[in-house]
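*Asks:* This is the structure alone, sequence omitted:
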């Protein structure tokens, strides 16, 4: 059974079905979209259950002719890293659909929900594509539904935020297109015929049959890396994110930061490192400098924010810095931590952004100073807000802690200065999270916050699975790490990198 095709075809067909429903029946659109997302979740769980962590590197392979004249094919397959991110996407989308239940009016609801499902379909293809051209096509195509989602509802400046999002990412895509063409020309020269077959190109790079000139290799690496750094987003290419996350509805902001942006970091790990290993090693010091700056910058700017949603957006810039830091530490602990961080960041950001969105919808303001004493009138909301905030600062026992710990340990073994500098953000995270909670949830209650109602049934349905995952993966992350570690080992082996040997003091070695 072509399960990977089902993985994207179910939400794609569902998007068309929801878009075709009568505009006068928004309730039907909601339930149909949720049903489609749940079916996709079942398929994703099936992929995860069937995945053999001791088996072949890429599994559930599907290969069909697509554009033979260009050497492009419909090639799908998954490794452990892709499986983890597929599960994250499949879990979050139904949660977000329930959270977005009342985001817009009846006539626009079906289009709004259809765009959610279309985005999910394209993200699923991006995580499973083993053809470079196919990946590029869906990498660009997912900008279309996201542009309309950002511009559909939310803040008054949403149209400008949507355009900025689109322009930044289109620029990144155009640079990547030039690099894709350059790589194709190189394969045509050295392999007898041009190809976009990713495993074949990686093998050719590893055995030397694809002999890229060092200057060309560096230029192609930068082309791919630029596009992924915009998507991620990585400092200083991040400036589109705060506006888009603040002006979009909370559900769309989570879809963007927790799901779509992960395509950028996933692609760094898969394409940048494995297609251009020498260039990746050459640029690693510069990338580490940028990521450390981004980690500290995002945390510092978050501390200074007065807008609740903008604060959360800047925390994500800091967290994406940690993810990229772990990728380019080029150690097994760093890359396993980065992959786990992608999953845990998605869950913690979803919890914090959605519960903040519920709060803003009640008060009608994103300004932190307009709140105070909410815990008295809405204790459940305050409790979930606290758990999500503590997860954001990586409190031990909650899911993000172990991933951030692995990234820092993996980085320290090879780049200790970078790890120490990045650890400064841990202190800053405690400052902005605890300050936010104190200003919003504690202190004197004003008349507006005294009337804020607590979480209702639908809202509890949204946040409960997220809280369970934050606690569950914080206590027992082994299932994900067991799936991810073999894929990380394959990646490091492909680029001929090994974990540094532990340093032993001379006098201890003499004993």
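*Replies:* Looks like it arrived, so ask away. Given the structure is predicted, the values throughout are model-derived calculations rather than measurements.

*Asks:* C-alpha only now, for contacts and for neighbours.
*Replies:* Will do.

*Asks:* Show me what counts as buried in stretch 458-474.
*Replies:* For stretch 458-474, the buried set under the neighbour-count rule, 16 or more other C-alpha atoms under 10 Å, comprises 459, 460, 462, 463, 466, 467, 469, 470, 471, 473, 474.

*Asks:* Need the max-distance pair from the residues you listed.
*Replies:* Farthest pair in the buried residues of stretch 458-474 (C-alpha to C-alpha) is 459 and 474. Separation: 22.8 Å.

*Asks:* Which of the buried residues of stretch 458-474 fall within helices?
*Replies:* Per DSSP state H, helices hold the following members of the buried residues of stretch 458-474: 459, 460, 462, 463, 466, 467, 469, 470, 471, 473, 474.

*Asks:* so what's the fourth one up against?
*Replies:* The contact partners of residue 463, by C-alpha atoms under 8 Å, 6 or more residues apart in numbering, come to 351, 354, 355, 384.

*Asks:* and what of the last one?
*Replies:* Residues near residue 474 by C-alpha under 8 Å, 6+ apart: 396, 397, 398, 399, 400, 401, 402.

*Asks:* Look up how far residue 491 lies from the nearest residue to it once chain neighbours are set aside.
*Replies:* The shortest distance from residue 474 to any non-neighbouring residue, by C-alpha to C-alpha, 6 or more residues apart in numbering, is to residue 399 (3.5 Å). Going from residue 399 to residue 491 by C-alpha to C-alpha, to the nearest Å gives 24 Å.

*Asks:* Looking at the two, which is more packed in?
*Replies:* Between residue 399 and residue 491, counting by other C-alpha atoms under 10 Å, residue 399 is the more crowded of the two (29 against 20).

*Asks:* Check it against this one:
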């Protein structure tokens, strides 16, 4: 840790949250003549890379200056009165729970901007694309940094509009219905969530999330907590997404451009599970205890459902879309996150937070790779890719095939890679849930979840076999498939290498992440009485 003054840390966090908004406004202005390069479009795309790179650098410096000896303490805090009549404050801060999500968001957005500079999706002006990407980044970062319930809601909502336009204007086939389904589902969930947030704030007399977590529900009656958890939980479950509120996700992923899918899976889904950990668990523990068995039940159903849907899409003749399959896999993976949260134990919640980060890294990489496959073959349809000769990535583009196989085995939870630890800890948490929860029920959930890991391995290995294996190029009889295929390009290598490296590091050295989250989780579950 480098000793950085509190004022500098405050500035860094404020800059990380607000910097992308300033960059979005600047993206819409005409580029100065000396910075246009070969075209204005190139200039604005370079602007997006510069801004997101600067934000990533600030986030890394913030992480370096973070006091790792006290990760449960809110750091880099800013607390300014905003609406005195409602006691709403501009309250920012980070701890061991939110810091990894901030860095993950900054990293994925930078990699998406870098990827788009070389491979801009077809659609309207790049100016609007870059501006929307930066607004999306600002809203997501704010969600993980704000410590006021109403500010959390505002940040939660900011991301909806840019993601809607990214899907509707730069997406593929059926993008308009998918975009409408995405925004209607999430807006409806947000309205219900707002009612729960207002109920907590008005009943407790404050919207400050730190004060509410410290009080640990003592200022709220059990009935208020139950109603609040139901309302807030529904809103968060839509964004997570939890089965059966997941139906917007496959359509959105299938229609979204590559970078839209990466950010949707890698960052936006984490906002829902983060809300459960940051708000629901510490603020309304009695209400959460009431709904925890139901949350766990929906979670394990989602694990099995997502895996079976993927198996159905992966089988020969099903006409399954590879992007759609990865989207359904997210339903299963996020089920493990929800199961960990539902245990209400430090082990389970730490597993959920670890799985959050692992899913962002691995599924972000998977969507990058699937986008690259679609660019090369002109389709993501599995039956077309695995036709008479097979896509044969091992033979035609061995590095791309190897990376796809790596991402698949990381996603199925191979020990030594990031996907293993979160799911294992979530299952361990279910083995011994919090006091007051039915252990037989959670043992059943654990067994079902463990069976889901076998199904996950099954469909991912089928995908690898169908896409990576097949006839070698010289054996192919179809001229279209026999043509040379570009392997991993330099810009793709630059965009994907950090995700591969972090997946390996998190798998081999999980203490780096768990050392941040565990003290913060212990304090959060104890109501700040550590």
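*Replies:* Received it, and whenever you're ready, just let me know what you need. Owing to the predicted nature of the structure, the values given are computational and were not obtained by experimental measurement.

*Asks:* In structure 2, what sits opposite the residue nearest to residue 474 of structure 1 in the alignment?
*Replies:* Correspondence of residue 399 of structure 1 to structure 2, assessed by TM-score structural alignment: residue 418.

*Asks:* re earlier: wait, doesn't the residue nearest to residue 474 of structure 1 sit right on residue 467?
*Replies:* No: using C-alpha atoms under 8 Å, residue 399 of structure 1 is not in contact with residue 467, being 9.8 Å away.

*Asks:* Export the contacts of residue 474 of structure 1 as JSON lines, with columns for distance to residue 110 of structure 1 and secondary structure.
*Replies:* Formatted as JSON lines, the contacts of residue 474 of structure 1 follow (distance: C-alpha to C-alpha, whole Å; DSSP: H, G, I helix; E, B strand; the rest coil):
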{"residue": "396", "distance to residue 110 of structure 1": "41", "secondary structure": "coil"}
{"residue": "397", "distance to residue 110 of structure 1": "40", "secondary structure": "coil"}
{"residue": "398", "distance to residue 110 of structure 1": "36", "secondary structure": "coil"}
{"residue": "399", "distance to residue 110 of structure 1": "34", "secondary structure": "helix"}
{"residue": "400", "distance to residue 110 of structure 1": "35", "secondary structure": "helix"}
{"residue": "401", "distance to residue 110 of structure 1": "38", "secondary structure": "helix"}
{"residue": "402", "distance to residue 110 of structure 1": "39", "secondary structure": "helix"}
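
*Asks:* Redo the residues you listed as a markdown table? Include distance to residue 304 of structure 1.
*Replies:* Shown next, in a markdown table, are the contacts of residue 474 of structure 1 (distance: C-alpha to C-alpha, whole Å):
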| residue | distance to residue 304 of structure 1 |
| --- | --- |
| 396 | 25 |
| 397 | 28 |
| 398 | 25 |
| 399 | 26 |
| 400 | 23 |
| 401 | 24 |
| 402 | 27 |
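
*Asks:* list the contacts for residue 82 of structure 2?
*Replies:* By C-alpha under 8 Å, 6+ apart, the residues touching residue 82 of structure 2 are 88, 89, 90.

*Asks:* ok, and those in structure 1?
*Replies:* Contacts conserved in structure 1 for these, using both residues aligned by TM-score structural alignment, their matches' C-alpha atoms under 8 Å: 88, 89, 90.

*Asks:* can you tell me the helix or strand for the second one?
*Replies:* Element membership for residue 89 of structure 2, per DSSP states H and E: strand 88-94.

*Asks:* need the next SSE after that strand, C-terminal direction.
*Replies:* Counting by DSSP H and E, the element after strand 88-94 of structure 2 in chain order, helix or strand, is helix 98-118.

*Asks:* Quick check: next helix or strand after that following helix?
*Replies:* With elements assigned by DSSP H and E, the helix or strand that comes after helix 98-118 of structure 2 is helix 126-145.

*Asks:* Where in structure 1 does that next one fall?
*Replies:* Against structure 1, helix 126-145 of structure 2 falls on residues 109-128 (TM-score structural alignment).

*Asks:* Pull out the buried positions in the matching stretch.
*Replies:* Those would be 109-128, for stretch 109-128 of structure 1 by 16+ other C-alpha under 10 Å.
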